[in-house]
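**Q** task: produce atomic coordinates for the following.
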Amino acid sequence: MNDLHDQYLEEGEMIYVGQPDSAKVLPGVSRVMIHYWISDPKATKLMVYWNSGQDSLFVDIPDSPGTATKELLISDLDERIYYFQLVTMNNELKNRSIPLEVSGHVYGPKFQKTLIERGLRYATYQTEDTVFTQWGSIPEYYLKSEINYKDNSGNSITKFIAGEESSVVLENFNGELKFRTLYLPEEEAYDTLFSDFVPISEIDLEIDKSLFSRWNPTGIPYDEYAAAYGIEKMWDGSVDTWYIQGGSTFPHSFTFDLGEEVKLSRIKQWQRLTPGVVYRSQGVKKFEVWGSATSDVSDDFSGWTVLGVFESVKPSRQSLGKESAEDIEFAAAGEDFMILNSTVPVRYIRYVVKDTWNGALPVTIGELSFFRYED
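**A** This next block holds a predicted model:
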């Protein structure tokens, strides 16, 4: 009755070395870092297999307390998911442990091609050597952006902007601005991925509002709501005063003179920030901006060049009559609209308002600033 067992009893007792207590794979670029923990003092050697056992790596297990993290770096791997089997053994390379299997991702060029940079919306001079930068939306796997520039002493300055930040000020600025995006494909990834550096040569600056003046061609008369809300309120430097244009139907145009011929890069526009009005009524929601270098224009758009078609946004996207704290903060900072046709020199501006937040007139603008690229 013991025939079935005798052949195993004759071989003697089989003693296994303890397998790693646990392990995890930290993904990298063309490599992985394996962290493992083992408490069995008999385990002094480690064999790692992958590719269904076709590839392997044999190492000594570091002589450190069992609770300490042990590390193993495996390089020169192709881009894909790997399954690793960890097998321990003693000094005589006997009494192998039961394999422990863990998996992890190896990243490479294919994955990097799918990454989207966090774009720089614009850079603008605040003073002669201070530049304000405004950044776009956060892409997937975003870690931070690295910004590099030269200061007035010729030193290379590096700054970083994290995901929760939307702007950063570059002080003592003297040129050679560039940036790149850093990515972390997984929370515990071993490697950080980098995009190539992007050079930025176009830095804009605000044009002089003291040169602005009222001007209207034939066919586009002013329809100011009242003398106290004249068009000059749009460029008086205060968001607490407003230009209110009456009108009767959409689309609704009004015009003015910038006082000099410029190539525009950007418009910053403020709503009327009065509670109960902001994002609810009067504020321009959909509009076009047209320009001309000459005053020889009229209401039929001949002689005008479209500079951009825009729509104001409410960050929370809530329905009419509902605003978040973020919405109010966004409106108070002014909303930026990038000029699409920035190569055309213009002096005379035509606003064509297509809609307000509540779809009704009048049209109100709290303040306007115009920007051009540095010469």
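**Q** from now on I want contacts and neighbour counts done on CA atoms only, so please keep to that.
**A** Noted.
**Q** next one: the closest residue to Ser75 other than its chain neighbours from Tyr225, what distance?
**A** Leaving out its chain neighbours, the residue that sits closest to Ser75 by CA to CA, 6 or more residues apart in numbering is Arg31, at 4.2 Å. Computed as CA to CA, to the nearest Å, the Arg31 to Tyr225 distance reads 68 Å.
**Q** and for Phe58, the neighbour number?
**A** Neighbourhood size, Phe58 [other CA atoms under 10 Å]: 12.
**Q** shouldn't it be within a helix?
**A** No. Counting by DSSP: H, G, I helix; E, B strand; the rest coil, Phe58 is not found in a helix; it is strand.
**Q** what's near enough to touch Val198?
**A** Val198 sits next to Lys178, Phe179, Arg180 when contact means CA atoms under 8 Å, 6 or more residues apart in numbering.
**Q** most neighbours, which of these?
**A** Neighbour counts for the contacts of Val198 peak at Phe179, which has 23 neighbours (criterion: other CA under 10 Å).
**Q** who's in contact with it?
**A** Applying CA under 8 Å, 6+ apart, we find Phe179 in contact with Ser145, Glu146, Ile147, Asn148, Phe197, Val198, Pro199, Ile200.
**Q** same for the helix or strand hosting Ile74, what does it pack against?
**A** Assessed by DSSP states H and E, Ile74 sits inside strand 70-75. When contacts are defined as 3 or more CA pairs under 8 Å, 6 or more residues apart in numbering; DSSP states H and E, strand 70-75 sits against strand 31-37.
**Q** and for comparison, fold this next one:
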Amino acid sequence: MHVMKKNKQNNRTISAYLMPLLMLVTLFVGACEESESPVEIISTDMTKPGVVTDVHVENLNGAAKITYKLPNSKNLLYVLARYSINDDHVRESKTSYYQDTILVEGFAREGEYEVSLYAVSRANVLSDPVVVKVQPKTPNYILINEGLEISPDFGGANFAGVNPTGAPISIHLLSYNDATGQFDERDPEYISGSAVDVSIRGFDPVERKFGVYTSDRFGNTSDIRYVSLVPLFETELDKSKFFVYPLPSDAPIGYGWELRYLFDGSLSGNGWHTTTSSLMAGTFGLGLTAKISRFVLWNRLPAMYGDQNPKEITIWGSNEDNPQDHPLPRASEPGTVAGDWVNMGNFSYPNPPSGLPPIQANAADIAFAAAGVNFVMPSTAPSVKYIRFVCTQTWAGLNYVNAMEITFYGSPEE
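**A** Model (predicted):
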């Protein structure tokens, strides 16, 4: 009993000491929270803000950057820009009072446009407008469309060019339908990088009309460009002409699964299998010169999404008569030249179409891989006589590789 009484007394002493301190901390925290509220969204102050002044314009492609001096209004919340980007679409842009710059964008064409600038209060009261004239340069979507190089492609046409600003853009491809007498439009290709390289395929090598136009995220569309051309002929390259062309840096063969089995036309029996090597490469000749359109790869079943099966691939090619061995970079962009060899393209074996993790691939995923996976060669890849198949990463991250079969398609050159 004596011990319990002592503890109670100590607790009362501690509480008496701490309570004033806790109250002081609470008041201090409360004061801090109140003082750190930077913007009152709702205000009863209906005073009209002053206008922005000292306005300057920097014209951009399809846009303009406007800088200004903010008014000395205590209840200012943001600056609003209101402007028409085409005949029937009015846009608004906003920027907070922390900034002195606003971007107006989405203009349909090069030319002069009026932009109304408003200072807006916390009570949503607009200042008098300040009308500014901007003269945006040619919009990006028009630059892209006008700059596209249209050329024959395997079974169709290729559209290649640059995206100057890298802004998102849609490429719309059209093909003339002889039966209906109209142009059919494919699903648009969405581009967000700096390069444009898209193709429309599936046609015989006879003259046909194609078209292309571009659109941006603001709903603007370019004029349609039309062209008539003959699609390139595509055929399976004759694998009976292929031959192994061993180079010193090629990966050593393992278990008798020689490189020649990779193109023997058989999916049963042996494929290509290497042992440990710093460069998982195999080199072979095509027996002719060809512009390659695509290739089909069969990974080894049933672990086509695992083990030593290829996951990341680089195809190197050479058009020399007797290309020499040369160190190859582990990572490089298409078009990179290393000695007699050029990077024709980098390819990623796709994940299971079902969306399941690779180790849980279902029957449909296995059937997809068993049919062979198609890889489209970039249209910029040169014609070649020799191929170096380089696996830069296996599914299990191993430093040896195997695959069952590969088939190349393209246009042989006489």
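**Q** next, count neighbours for the residue nearest to Ser75 of the first structure.
**A** Neighbours of Arg31 of the first structure under the rule other CA under 10 Å: 21.
**Q** and it, what does it touch?
**A** Contacts of Arg31 of the first structure (CA under 8 Å, 6+ apart): Leu73, Ile74, Ser75, Asp76, Leu77, Val106, Tyr107.
**Q** can you tell me how far it sits from Glu71 of the first structure?
**A** From Arg31 of the first structure across to Glu71 of the first structure, the span is 13 Å (CA to CA).
**Q** equivalent analysis for Gly291 of the first structure, please.
**A** 64 Å.
**Q** returning to what we had before: ok, of the contacts of Phe179 of the first structure, which come out buried?
**A** For the contacts of Phe179 of the first structure, a neighbour count by 16 or more other CA atoms under 10 Å gives the buried set as Ser145, Glu146, Ile147, Asn148.
**Q** how about the corresponding residue of the second structure for the first one, what does it touch?
**A** With TM-score structural alignment as the criterion, Ser145 of the first structure lines up with His172 in the second structure. Going by CA under 8 Å, 6+ apart, His172 of the second structure touches Glu185, Arg186, Asp187, Pro188, Glu189, Val212, Tyr213, Thr214, Ser215.
**Q** how about the contacts made by the nearest residue to His172 of the second structure once chain neighbours are set aside?
**A** Leaving aside its sequence neighbours, His172 of the second structure sits nearest to Pro188 (CA to CA, 6+ apart; 4.7 Å). Taking CA under 8 Å, 6+ apart, we find Pro188 of the second structure in contact with Ser170, Ile171, His172, Leu173.
**Q** count the neighbours of Val120 of the second structure for me.
**A** Neighbourhood size, Val120 of the second structure [other CA under 10 Å]: 25.
**Q** my guess is it contacts Leu80. True?
**A** Yes. At 7.0 Å, Val120 of the second structure counts as touching Leu80 under the criterion of CA atoms under 8 Å.
**Q** all helices for the stretch 201-350 of the first structure, in order.
**A** Along the stretch 201-350 of the first structure, the stretches classed as helices by DSSP state H, counting those that start in this stretch are 325-333.
**Q** and the strands in it?
**A** Under the criterion DSSP state E, counting those that start in this stretch, the stretch 201-350 of the first structure carries strands at the ranges 204-206, 213-214, 243-245, 252-270, 284-292, 305-311, 335-338, 345-356.
**Q** for the ones you listed, which one ends up most surrounded?
**A** For the strands of the stretch 201-350 of the first structure, the largest average neighbour count (mean count of other CA atoms under 10 Å) is found in strand 243-245, namely a mean of 24.
**Q** post-alignment, that one versus the second structure, mean distance?
**A** Overlaying the second structure shows strand 243-245 of the first structure at a mean distance of 2.4 Å from the equivalent residues (mean CA distance after the TM-score superposition for the first structure).
**Q** please say which position in the first structure Phe284 of the second structure maps to.
**A** Counting by TM-score structural alignment, the partner of Phe284 of the second structure is Phe256.
**Q** how much space separates its match from Trp270 of the first structure?
**A** Look at Phe256 of the first structure and Trp270 of the first structure: by CA to CA, they are 17 Å apart.
**Q** just Tyr225 of the first structure next, same as before
**A** In this structure, Tyr225 of the first structure lies at 18 Å from Trp270 of the first structure, with CA to CA as the measure.
**Q** got it, and Leu120 of the first structure?
**A** 21 Å.
**Q** and for Tyr348 of the first structure?
**A** On the measure of CA to CA, Tyr348 of the first structure and Trp270 of the first structure end up 20 Å apart.
**Q** quick one: the strands in the stretch 1-150 of the second structure, in order.
**A** 53-60, 63-69, 76-84, 90-96, 101-105, 113-121, 130-134, 149-153.
**Q** and the second one, which stretch of the first structure?
**A** Read it as strand 63-69 of the second structure. The counterpart of strand 63-69 of the second structure in the first structure, using TM-score structural alignment, is absent.
**Q** that strand to strand 130-134, inter-axis angle?
**A** Calculated by axes from the mean of the first three to the mean of the last three CA atoms, to 10 degrees, strand 63-69 of the second structure forms an angle of 140 degrees with strand 130-134.
**Q** so which elements touch strand 63-69 of the second structure?
**A** Using 3+ CA pairs under 8 Å, 6+ apart as the contact test, the elements touching strand 63-69 of the second structure are strand 53-60, strand 101-105.
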